[in-house]
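Student: Sequence plus predicted model, see below.
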Amino acid sequence: MAPTFSLLSLSLLFFLLLLSPLPSSSQLPPTLNSAKTQFQRLIRGFNLSPKHDVNTGRPGGQSPAVGPAMVEWPLKLPVYGDSGNSIQDLGHHAGYYRLPHTKDARMFYFFFESRVRKSDPVVIWLTGGPGCSSELALFYENGPFQIANNLSLIWNDFGWDQASNLVYVDQPTGTGFSYSSDDNDIRHDEDGVSNDLYDFLQAFFKQHPQYAKNDFYITGESYAGHYIPAFATRVQKGNKGKEGIFVNLKGIAIGNGFTDPEIQYKAYPDFALDMKLINQSDYNSVNELVPPCEQATKICAANGGDSCISAYATCNSIFNEILAITGNINYYDIRKPCEGSLCYDFSNLETLLNQKSVRTALGVGDIEFVSCSSTVYQAMQMDLMRNLEVGIPALLEDQIKVLIYAGEYDLICNWLGNSQWVHAMAWSGQKNFTATPTVPFVVDGAEKGQLKSHGPLNFLKVHDAGHLVPMDQPKASLEMLKRWTQGKLSENESEGRLGLL
């Protein structure tokens, strides 16, 4: 069995930045340079040291515009373990896609064919935040292999490629190995990001037509609570408009996501009190900050622009006040202590992926790995306080399955805030979902969570997990994926399954 690593996903770094102290709205400078400086300082503080603010690709300027739009090659990485399979045997690939509607953008991706059946669904995993890449989720959470302390790769016994044909992309452009030499290619909102992802998906199924009819699922965590609803909505628009290859979208899954800022910020005081992080007196004080946050998010929704930066600062004061009370707490998993200023160490990933031999094996040549891009983060700031829940009801009405899951010990995108926005969401099944009892989620005879389901909507609170459910509960998260994609998450089955709702 692969060991569990106490390493925070790069997707989480975004939320460290999102909820780190900022000036009040009245103190915000006229430019965003201070945010960029803060981003860079926080990266260094967490032992990340990307050499560049954004990935611009090969030295010397633009990439050739000639040649096929998508170029893919087999992965050639040594993996150790007793699986009996080589990485080449399992059909693992990497590639670049030249994004249309850009000057020079190339999106880098990994594709891992299922270890079990090629008929398994195609599952795409989206990274957690604007500015950070997807590779850490791949190598330390639910990918086919993980990075050991000595920088070797070992097989992950609970990789999601055991139940799906798994795709990871570095997005938005400028993160990870995705790059452009032109600043105009940097995205600023969900429309730009989701259009790029849709274009990539069309090219991917053209490249792999044998998978085009497989069930398709969009998954991810953290800030993917923004990306996923927007991308799914774009897929549905393309399907209904017959824009290209029909994408057999069956569902979306968001883990410890950031989706509805107004409701989720309001939940911080309640979660902190319930978990005994603060006392009643503290709660009363912190709760006074909630009404200004609610008002600020409404102004952001109406006006956009700078009002959304002000809303971010106003709502952030709720979280910052809780941290001022709790002190040195690991807010991605309140069970785990931090050592000094560092709660996690990201350095192994950068060390591995920036080795020349590894870059050669990945097929990226001289292109350097940019773990997190301050330029991309800065560009996406107007998007932070948008409410992306608004797109989900239409997906439910189209019978697209929606799974919202959350580890119970995460503070920053806590299960309570996620549960509250799910329950508040207006759709035709809202009353029945609210009235449905919660039942145990059982794996190998042990309760691993609490599930609530009605129709296409599922909410799962995962026990003994923080923000990174696939890392903290690898077996349970793989079982969750299997049952959900097979339509068995809420069925009455044999031992190890759930009770009847």
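Tutor: Looks like it came in fine. Residues are numbered from 1 along each chain as shown.
Student: from here on, contacts and neighbour counts on C-alpha atoms
Tutor: Fine.
Student: Now for Pro470: which residues touch it?
Tutor: Contacts for Pro470 (CA atoms under 8 Å, 6 or more residues apart in numbering) come out as Glu141, Asn142, Ala476, Ser477, Leu478.
Student: Greatest separation within the residues you listed: which pair is it?
Tutor: Glu141 and Ala476 (12.6 Å; CA to CA).
Student: Show me which of those two is the more surrounded one.
Tutor: Using other CA atoms under 10 Å as the criterion, Glu141 and Ala476 rank with Glu141 on top: 27 against 22.
Student: I figured that one was touching Met471, is that so?
Tutor: Yes: applying CA atoms under 8 Å, one finds Glu141 in contact with Met471, separated by 4.8 Å.
Student: So which elements touch the helix ranked longest in the chain?
Tutor: In the chain, with assignment by DSSP state H, the single longest helix is helix 306-326. Secondary-structure packing of helix 306-326 (3 or more CA pairs under 8 Å, 6 or more residues apart in numbering; DSSP states H and E): helix 261-274, helix 280-287, helix 290-303.
Student: Show me what counts as buried in that helix.
Tutor: Using 16 or more other CA atoms under 10 Å as the test for burial, helix 306-326 gives 307-323.
Student: Could you identify the helix or strand that succeeds that helix?
Tutor: Next helix or strand after helix 306-326 toward the C-terminus (DSSP states H and E): helix 347-353.
Student: let's bring in a second one:
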Amino acid sequence: MKLKLKLLLLLLFILNHHVDSGSIVKFLPGFEGPLPFELETGYIGIGEKEEVQSFYYFIKSENNPKEDPLLLWLSGGPGCSSITGLLFENGPLALKSEVYNGSVPSLVSTTYSWTKTANIIFLDQPIGAGFSYSRTPLIDTPTDTGEVKNIHEFLQKWLSKHPQFSSNPFYACGDSYSGMIVPALVQEISKGNYICCTPPINLQVGYILGNPITSIEDQNYQVPFSHGMALISDELYELYPYYLLSYWINDETVRNALHVNKWSIGEWERCTHLRLIPYNKDINNSIPYHMNNSISGYRSLIYSGDHDLTVPYLATQAWIKSLNYSIIHEWRPWMIKDQIAGYTRTYSNKMTFATVKGSGHTAEYKPNETFIMFQRWINGQPL
């Protein structure tokens, strides 16, 4: 009897701590009623012994998940949780802006979610970002190039567990510091697809980057950009609802609903790169990756908020110009209901550059306009 009890307890422990799988989330604290979309959360083990546990949020397309594109979304930092993108930029839920009263912050549905036309994996990376963690102390310091290989492995393993999405067109996407990671990841996937005995990833189309960091030279454009811009008011500067996110996601009921392992991390932080994550930035310039991806024929959408001081659109324009590709469609406004939403230019290397009028460093400032831009580009339409 004692042996049977021990075996039962062991089985329950394994089931409760089996991290290399996903769980469907039907309800979330702060949102009334069942979620109006399909959300899955889980961990994928990385490495030979799978000490690294990468946490993800996966949301199926609300349109046609069997055929719609599969997107991977990486937030910047390095070290910012991908739920930043999910709840502030392009996901189907957002935190309701309100004064915190001690209860679980409220969530509301959005009208601008990219999941209206695409399946999206929001991945917490590198280790230490969001809910991703390591079972054992890391021997080697995480690096840009190391993360590229880890993310590639994550995708291969995720697709092996979700084979129904293996034929969907795949796009690597992200913003800010992801500008150093995504171009290298696209090249890594492209090369990996030609290696024997590894399942190919359907990278037949391209990648998307918002306000991407490309090299240290991006900083050279901050002063010229600032010279031509007025400063926003203190009141507007102090209005970001990120503090609500910390209250919401650190609530025990929320972490239980997301199927987060209780023993994985302590208090969740939106961006941990400043203090807690040792990280070696060994990709100094991502332009060569852009060039190689262009040679391979991949489409790309590069967009910039025209009020971004961190990575001014002038810097992005400059490195795109350095590629020396012919211009297919000259600088022109792109419109939403007879209103100028930004400006755009397309190049012979299948690259589209666009500004988003009035937006800052991430899409959260103009999510509706960014969604319309994304929807047109993903469907092969002119902006």
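Tutor: Great, that's in hand. None of the values given here were measured: they were computed from a predicted structure.
Student: where does the TM-score land?
Tutor: The TM-score (TM-score structural alignment, normalised by the length of structure 2) is 0.85; 359 aligned residues with a CA RMSD of 2.7 Å.
Student: if we can go back for a sec, what range in structure 2 matches the longest helix of structure 1?
Tutor: Counting by TM-score structural alignment, helix 306-326 of structure 1 falls onto no part of structure 2.
Student: And that helix, how far out from the chain middle?
Tutor: On the basis of CA atoms, centre = their mean, to the nearest Å, helix 306-326 of structure 1 is displaced by 22 Å from the centre of the chain it belongs to.
Student: what's the angle between it and helix 290-303?
Tutor: 160 degrees (axes from the mean of the first three to the mean of the last three CA atoms, to 10 degrees).
Student: And the helices in the stretch 51-200 of structure 2?
Tutor: 83-85, 144-161, 178-192 (DSSP state H, counting those that start in this stretch).
Student: mind putting the helices and strands packed on helix 306-326 of structure 1 in a markdown table, distance to Gly251 of structure 1 and mean neighbour count included?
Tutor: Below are those laid out as a markdown table (distance: least, CA to CA, whole Å; neighbours: other CA atoms under 10 Å):
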| stretch | distance to Gly251 of structure 1 | mean neighbour count |
| --- | --- | --- |
| helix 261-274 | 23 | 21 |
| helix 280-287 | 36 | 15 |
| helix 290-303 | 27 | 18 |
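Student: I'd like those helices written out as a markdown table, with distance to Glu113 of structure 1 added.
Tutor: Formatted as a markdown table, these follow (distance: least, CA to CA, whole Å):
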| stretch | distance to Glu113 of structure 1 |
| --- | --- |
| helix 261-274 | 36 |
| helix 280-287 | 48 |
| helix 290-303 | 41 |
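Student: Confirm Asp308 of structure 2 sits in a helix?
Tutor: No: going by DSSP: H, G, I helix; E, B strand; the rest coil, the assignment for Asp308 of structure 2 is coil, not a helix.
Student: I'd like the secondary structure assignment at the aligned partner of Gly360 of structure 2 in structure 1, please.
Tutor: Gly360 of structure 2 maps onto Gly466 in structure 1 when the alignment is built from TM-score structural alignment. Of the three states, Gly466 of structure 1 takes coil under three-state DSSP.
Student: So which of the helices and strands packed on helix 306-326 of structure 1 is nearest Asp185 of structure 1?
Tutor: Comparison of those against Asp185 of structure 1 by CA to CA identifies helix 290-303 as nearest, at 24.9 Å.
Student: Can you spell out which helices and strands pack onto the closest one?
Tutor: Short answer (3+ CA pairs under 8 Å, 6+ apart): helix 290-303 of structure 1 packs on helix 261-274, helix 306-326.
Student: For Pro393 of structure 1, which of these is the nearest?
Tutor: With CA to CA, the closest approach to Pro393 of structure 1 among those belongs to helix 261-274: 16.5 Å.
Student: what's that closest one in contact with?
Tutor: Contacts of helix 261-274 of structure 1 (CA under 8 Å, 6+ apart): 258, 278-280, 283, 286-287, 290, 293-294, 297, 315-316, 318-319, 322, 385-387, 411, 413-414, 416-418, 420-421.
Student: Can you give me the distance of the residue mapped onto Asp234 of structure 2 from structure 1 to Trp125 of structure 1?
Tutor: The alignment partner of Asp234 of structure 2 in structure 1, by TM-score structural alignment, is Pro337. Applying CA to CA, to the nearest Å, the value for Pro337 of structure 1 to Trp125 of structure 1 is 28 Å.
Student: Looking at those two now, which is surrounded by more residues?
Tutor: Comparing Pro337 of structure 1 with Trp125 by neighbour count (other CA under 10 Å), the higher total belongs to Trp125, at 24 against 13.
Student: ok, the more buried one - contacts?
Tutor: Shown in contact with Trp125 of structure 1 (CA under 8 Å, 6+ apart): Leu166, Val167, Tyr168, Val169, Ile218, Thr219, Gly220.
Student: Distance of it relative to Ser347 of structure 1?
Tutor: With CA to CA as the criterion, Trp125 of structure 1 and Ser347 of structure 1 are 22 Å apart.
Student: what do you get for Val286 of structure 1?
Tutor: Val286 of structure 1 is 35 Å from Ser347 of structure 1, by CA to CA.
Student: Next: Cys413 of structure 1.
Tutor: Plainly put, Cys413 of structure 1 is 24 Å away from Ser347 of structure 1 if you go by CA to CA.
Student: cool, and Met70 of structure 1?
Tutor: Using CA to CA, Met70 of structure 1 is found at 31 Å from Ser347 of structure 1.
Student: Comparing these two, which residue is more hemmed in?
Tutor: Using other CA under 10 Å as the criterion, Met70 of structure 1 and Ser347 rank with Met70 on top: 18 against 14.
Student: Which position in structure 2 pairs with Ile246 of structure 1?
Tutor: No Ile there; residue 246 of structure 1 is Phe. Under the alignment (TM-score structural alignment), Phe246 of structure 1 pairs with Pro200 of structure 2.
Student: Check Ala232 of structure 1 too.
Tutor: Match for Ala232 of structure 1 (TM-score structural alignment): Val186.
Student: wait, isn't its match in contact with Ala172?
Tutor: Yes: judged on CA under 8 Å, Val186 of structure 2 makes contact with Ala172 at a distance of 6.9 Å.
Student: residues shared between the contacts of those two?
Tutor: Gly206, Tyr207.
Student: would you list every one of the strands in the stretch 1-150 of structure 2?
Tutor: For the stretch 1-150 of structure 2, the strands defined by DSSP state E, counting those that start in this stretch occupy 22-25, 39-46, 52-59, 70-74, 93-95, 107-109, 119-123, 133-134.
Student: which residues in structure 1 does the fourth one match up with?
Tutor: When strand 70-74 of structure 2 is aligned against structure 1 using TM-score structural alignment, it corresponds to residues 122-126.
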